[in-house]
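In: Below is the sequence, then the predicted model.
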Amino acid sequence: MKPTDTHNERIAKMTFSSVYPHYVTKVEKKGRTKDELNEVITWLTGFDEKKIQQLIEEKVTFESFFSQAKLHPNAHLITGMICGYRIEEIDNPLTRQTRYLDKLVDELAKGRKMEKILRS
């Protein structure tokens, strides 16, 4: 399944602050912590906890969020299915980056070891 232009636009305009609490809930329900979630976000984006909090407070869109990020050189190793899409087949860079983040949060919630999640 390929994301449509409308789907890509919707993701670009979605705010990080609207999704972050759902990430926290998802990982905490499965026994993981907010600190672990932030570690995963930091690995992917290069943002420290202070910057993550600032971006939440500023209600930045995913477009702005990822334009400010310095993606980890191993981010391309994040593959597989997420939300019905095969990550490596997503053409739109922003949608692919957002799905990278979704996939990492999923792996964290599923109890995967941090070394595996962080592709180290």
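Out: Noted; the coordinates are in hand.

In: okay, CA-based contacts and neighbour counts for the rest of this
Out: OK.

In: From the contact counts, what lies against the longest helix along the chain?
Out: The longest helix of the chain (DSSP state H) is helix 93-109. Helix 93-109 makes packing contacts with helix 5-13, helix 16-29, helix 34-45, helix 62-68, strand 81-82, helix 114-117 when contacts are defined by 3 or more C-alpha pairs under 8 Å, 6 or more residues apart in numbering; DSSP states H and E.

In: Can you list the buried residues in it?
Out: Burial within helix 93-109, assessed by neighbour count using 16 or more other C-alpha atoms under 10 Å, is assigned to 94-101, 103-109.

In: putting a second one here so we can go through both:
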Amino acid sequence: MTKHRIYTMSFASVYPLYVAKAERKGRTKEEVDEIIRWLTGYSQEELESQVEKQTDFETFLTEAPKLNPSRSLIKGVVCGVRVEDIEEPTMQEIRYMDKLIDELAKGKKMEKILRK
């Protein structure tokens, strides 16, 4: 079975789209970074390094220092698919990130986005 195209895309090519989506809705790059750090366990320096190295999405997620255990609390629909029902682990992690960025753009408070 061939891998989904998103796995081989560089995280750096998608990251600015996340930031732009947030900024269009009055949110900040710092909030996007906070969400990604919360989800993956990367420090700010490690996150910036991954973007700079043009790491592909699959590697970005499989090498994440510590995926947040609370990510299983993320529920809802992204691209017409329930994130909690996605069986392929890497795709689920990508959709978790998409869902959190969507919540940010919709004006949710950071405490709720970060499942506090």
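Out: Sure thing, it's come through. Quick caveat: nothing in here was measured; it's all calculated off a predicted structure.

In: thinking again about what came up before, please name whichever of the helices and strands packed on helix 93-109 of structure 1 is nearest to Glu89 of structure 1.
Out: strand 81-82 (9.8 Å; C-alpha to C-alpha).

In: residues in structure 2 aligned with the closest one?
Out: Here strand 81-82 of structure 1 aligns to structure 2 at residues 77-78, judged by TM-score structural alignment.

In: Same question for stretch 28-47 of structure 1.
Out: Counting by TM-score structural alignment, stretch 28-47 of structure 1 lines up with residues 23-42 of structure 2.

In: how about that stretch: buried residues?
Out: For stretch 23-42 of structure 2, by 16+ other C-alpha under 10 Å, it's 23, 27-29, 31-42.

In: Average offset of the match of strand 81-82 of structure 1 relative to structure 1?
Out: Average distance, stretch 77-78 of structure 2 versus aligned residues of structure 1 after superposition (mean C-alpha distance after the TM-score superposition for structure 1): 0.2 Å.

In: Can you tell me which residue is spatially central in structure 1?
Out: The centre of structure 1 sits closest to Leu101, judged by C-alpha atoms, centre = their mean, with a distance of 1.7 Å.
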